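K.L.:
return atomic coordinates for the entry below.
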Amino acid sequence: MDRLDAMRAFVTVVSEGSFTRAAERLELSPQLASKYVAQLEQHLGVRLLNRTTRTLHLTEAGTYYQQRAQEVLHDIEDMEHQLGDLQTQARGRLRISAPVSFAIRHLAPLLSEFQRAHPAVGIDLQLNDRKVDIVEEGFDIALRIGHLKSSSLIAKRIAPVRLVMCASPAYLKQHGTPRHPEDLKAHRYLRYSYMEQEAGESVLRWLPGRGQHQSGEMVSNNGDVLIEAAIAGAGIALQPTFISSAAIKAGKLRVILPEHEPEPMSLYAVYAHRQLLASKVRCFVDFLDGYFGDPPYWDQFD
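P.N.:
From the prediction side, this is the model:
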């Protein structure tokens, strides 16, 4: 008995719901498909399927084995595909979703260098701070910032994302510099619309008026707008250093409450499947890895 053939036959019988349809898909006779499953059960010493004249039902052991066997077969296919990719040039259109401010400030050089290395890959970059549905909206990969929750998507960490509270020297001179998070209640806070869904409780627990609309507040779904407003003296902003570092280095903004700096978030490359990953996606993820430095170049203040 070829164990892989038997495993493949069993998984296909379960997915197709019958030996006849599984045999057609595998281009085998129904008798041989049935023989493979019977040999597999004999080899394992357990019954995997309960058969009637019309239906098939997985046993408890069969349910467990089917899940693990599917993973093994996927891993084998993935390995073979990766070996094939060594001989295949990345090509085709790569659809990428990325956060607006990060893409505008930091992606253009990367994409240019990537295309020089992989000239057969075209780029379709769509900017949006909301979390797109990669599968439904047809993206190959999405760059996301935050603390990602577990999901069926594959996520590779690319870089840390540091958050700082900052305000202009003029604003701090007029309104005073907060010495403790409680002092923020007396200040104007420039609120980023998506912060609560991205940053998590560790970041948000001490922000003023969280989850509430405050009189005279400024809210935006774009971090660049809030940083420019902070530079103009409109209030205090909590934003990533990949947006704010240039203004901080130039003295246009000052970091406040550095001892209460939130736990860093991360930039992730997110894609739908690990198995049979297209060369263009794998090459792009590999290109991202380490590109921004450690720490990232925007956090190198000295």
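
K.L.:
going forward, measure contacts between C-alpha atoms and count neighbours the same way
P.N.:
Will do.

K.L.:
helices of the stretch 1-150 of the chain, start to end?
P.N.:
Counting by DSSP state H, counting those that start in this stretch, the stretch 1-150 of the chain has helices at residues 3-16, 19-26, 30-44, 60-85, 100-117.

K.L.:
dump the ones you listed to JSON lines, plus distance to residue 136.
P.N.:
Below are those laid out as JSON lines (distance: least, CA to CA, whole Å):
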{"stretch": "helix 3-16", "distance to residue 136": "23"}
{"stretch": "helix 19-26", "distance to residue 136": "27"}
{"stretch": "helix 30-44", "distance to residue 136": "35"}
{"stretch": "helix 60-85", "distance to residue 136": "22"}
{"stretch": "helix 100-117", "distance to residue 136": "20"}
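
K.L.:
okay, the ones you listed in a markdown table with distance to residue 51 and mean neighbour count next?
P.N.:
Formatted as a markdown table, the helices of the stretch 1-150 of the chain follow (distance: least, CA to CA, whole Å; neighbours: other CA atoms under 10 Å):
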| stretch | distance to residue 51 | mean neighbour count |
| --- | --- | --- |
| helix 3-16 | 11 | 19 |
| helix 19-26 | 10 | 18 |
| helix 30-44 | 11 | 17 |
| helix 60-85 | 12 | 15 |
| helix 100-117 | 54 | 14 |
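
K.L.:
for residue 233, which of those helices is the nearest?
P.N.:
helix 100-117 (20.5 Å; CA to CA).

K.L.:
the closest one: how far from the chain's middle?
P.N.:
With CA atoms, centre = their mean, to the nearest Å as the basis, helix 100-117 stands 18 Å off its chain's centre.

K.L.:
show me what it is packed up against.
P.N.:
strand 121-127, helix 241-249 (3 or more CA pairs under 8 Å, 6 or more residues apart in numbering; DSSP states H and E).

K.L.:
helix or strand for residue 209, just tell me which one.
P.N.:
Under the criterion DSSP states H and E, no helix or strand holds residue 209.

K.L.:
now residue 249. Nearest residue, chain neighbours left out?
P.N.:
residue 301 (6.8 Å; CA to CA, 6 or more residues apart in numbering).

K.L.:
please generate a structure for the following sequence too, so the two can be compared:
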Amino acid sequence: MRAFVAVATLGSFAEAARQLRLSPSVVTRSVADLEERLGLVLLNRTTRSIRLTERGEIYLDSCRQVLEDIEGAERRVRGEDAEPRGALKVAAPILFGRLHVLPIITRILTKHPGLTIHLTLSDRNVHLAEESVDVAVRVGDLADSSLIAIRLGSVSRVLVASPGYLERRGIPKAPSDLSGHDIIAFESLDATNEWRFGTAGKLVRVEPRLTVNSADAAIAAAEAGLGICRTLSYQVMSSVLARRLAPLLVGYTPEKLPVCAIYPARRIASTNLGAFVKNAREYFRDEPLVPIEDWEIPASRDLAMHR
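P.N.:
As a prediction, this is how the structure comes out:
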């Protein structure tokens, strides 16, 4: 059942084998044995794709429920205070995961030698059920109300540029001034070319000269003097404090975005999940996300944080 669920979810025998840490032949044989036992074809296979049959879709839902029940039974028999063990799959944005989630995972693995963790870093929002993710860290408002959310902190959108760029092109004093500047867009943060400013949510249309799908690349481009970039505060804090970048239009910053750990309600009794949430709370209590207004930015003779 685990092999079938993995193949159906990932659409690939090879990827399922990689996720399960089994050989492709074992996964292929497992699904074939399952189909033979049921006397049904669960997956239509072609050279290009793998698709569920109608019966396969029905069986997939049942398999997921059975596997959840088994995991729940194991958790109950071990007791709520059982030592975390087995596997936990975590997802997080790339840069946030590297800066903040990896230290949390380091704490957990140090405390619990029986636990293994699979960390997926991606700037897209993974689908927890379809990708078998136990817990994800999300930055921003949550659309899916069926998930349980534990708030860990908040961040804000920040405009930054290098001191060299600002010396050449001047400092924008209002959002409308951005039309006269070179813009670097980060796709995951900017779904459109209309940027919202202030609590009133005024929209300003920008025309990016450079668009990237990586926060690291957007920040590097801004540090290189290619233009003004909009990022999240945690992404550029070190660059601003080191004066490689200067924040702009801080007085027009829109409302803060929540940072949450999210997970399905059915996972609430998971000992492994409980360990992650407990350690995440402890980490952000010791290392809180600092709003830009409280950053101790070194004074500069030439440039200041423009409000």
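
K.L.:
the helices of the stretch 1-150 of the first structure: which one's closest to residue 257 of the first structure?
P.N.:
Across the helices of the stretch 1-150 of the first structure, residue 257 of the first structure has its closest neighbour in helix 100-117 (23.9 Å, CA to CA).

K.L.:
got the contact list for the closest one?
P.N.:
Residues outside helix 100-117 of the first structure that contact it (CA atoms under 8 Å, 6 or more residues apart in numbering): 121-123, 127-129, 222-224, 242-243, 284, 287, 291.

K.L.:
after superposing, tell me the mean distance of it to the second structure.
P.N.:
Helix 100-117 of the first structure, aligned to the second structure and superposed, deviates on average by 1.6 Å (mean CA distance after the TM-score superposition for the first structure).

K.L.:
identify the residue range in the second structure corresponding to that helix.
P.N.:
Using TM-score structural alignment, helix 100-117 of the first structure corresponds to residues 94-111 of the second structure.

K.L.:
what's the end-to-end length of that stretch?
P.N.:
24 Å (CA to CA, to the nearest Å).

K.L.:
same deal with stretch 291-301 of the first structure?
P.N.:
Stretch 291-301 of the first structure stretches 18 Å from its first residue to its last (CA to CA).

K.L.:
distance from it to the middle of the chain?
P.N.:
20 Å.

K.L.:
just stretch 250-261 of the second structure next, same as before
P.N.:
16 Å.

K.L.:
so which bit of the first structure is it matched to?
P.N.:
Counting by TM-score structural alignment, stretch 250-261 of the second structure corresponds to 258-269 in the first structure.

K.L.:
hang on, the earlier thing: determine which stretch of the helices and strands packed on helix 100-117 of the first structure is the most buried.
P.N.:
Counting by mean count of other CA atoms under 10 Å, helix 241-249 has the highest mean neighbour count of these, with a mean of 19.

K.L.:
check which helices and strands that one sits against.
P.N.:
helix 100-117, helix 223-231.

K.L.:
of all those helices, which lies closest to residue 60 of the first structure?
P.N.:
helix 100-117 (48.5 Å).

K.L.:
tilt between that closest one and helix 241-249?
P.N.:
Angle, helix 100-117 of the first structure to helix 241-249, by axes from the mean of the first three to the mean of the last three CA atoms, to 10 degrees: 110 degrees.

K.L.:
can you state the direction angle for helix 100-117 of the first structure and helix 223-231?
P.N.:
130 degrees.

K.L.:
now stretch 16-28 of the second structure, how far from the centre of its chain.
P.N.:
26 Å.

K.L.:
try stretch 122-142 of the first structure
P.N.:
11 Å.

K.L.:
which parts of stretch 221-229 of the first structure are buried?
P.N.:
Judged by neighbour count using 16 or more other CA atoms under 10 Å, the buried positions of stretch 221-229 of the first structure are 221-224, 226-229.

K.L.:
circling back: burial count for the aligned partner of the residue nearest to residue 249 of the first structure in the second structure?
P.N.:
Under the alignment by TM-score structural alignment, residue 301 of the first structure pairs with residue 295 in the second structure. Using other CA atoms under 10 Å, the number of residues around residue 295 of the second structure comes to 11.

K.L.:
residues touching the residue positioned nearest the centre of the first structure, list them.
P.N.:
By CA atoms, centre = their mean, the first structure has its centre lying nearest to residue 270, at 2.9 Å. By CA under 8 Å, 6+ apart, the residues touching residue 270 of the first structure are 141-144, 153-156.

K.L.:
for the helix or strand harbouring residue 55 of the second structure, packing partners?
P.N.:
Element membership for residue 55 of the second structure, per DSSP H and E: helix 54-78. Judged by 3+ CA pairs under 8 Å, 6+ apart, helix 54-78 of the second structure is in contact with helix 2-10.

K.L.:
next secondary structure after the helix it packs on?
P.N.:
helix 13-20.

K.L.:
list the buried residues for that following helix?
P.N.:
So helix 13-20 of the second structure, judged by 16+ other CA under 10 Å, has buried residues 13-14, 16-17.

K.L.:
mind listing what's buried in the helix or strand that that helix is followed by?
P.N.:
As assigned by DSSP H and E, the chain's next helix or strand after helix 13-20 of the second structure is helix 24-38. Of the residues in helix 24-38 of the second structure, 24, 27-28, 30-32, 34-35 count as buried by neighbour count, 16+ other CA under 10 Å.

K.L.:
need those residues in JSON lines with distance to residue 74 of the second structure, can you?
P.N.:
Putting the buried residues of helix 24-38 of the second structure into JSON lines (distance: CA to CA, whole Å) gives the following:
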{"residue": "24", "distance to residue 74 of the second structure": "28"}
{"residue": "27", "distance to residue 74 of the second structure": "24"}
{"residue": "28", "distance to residue 74 of the second structure": "27"}
{"residue": "30", "distance to residue 74 of the second structure": "23"}
{"residue": "31", "distance to residue 74 of the second structure": "24"}
{"residue": "32", "distance to residue 74 of the second structure": "27"}
{"residue": "34", "distance to residue 74 of the second structure": "23"}
{"residue": "35", "distance to residue 74 of the second structure": "27"}
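
K.L.:
closest to residue 176 of the second structure among those?
P.N.:
Of the buried residues of helix 24-38 of the second structure, the one sitting nearest to residue 176 of the second structure (CA to CA) turns out to be residue 24, at 56.2 Å.

K.L.:
aligned partner of the closest one in the first structure?
P.N.:
Aligned partner of residue 24 of the second structure by TM-score structural alignment: none.
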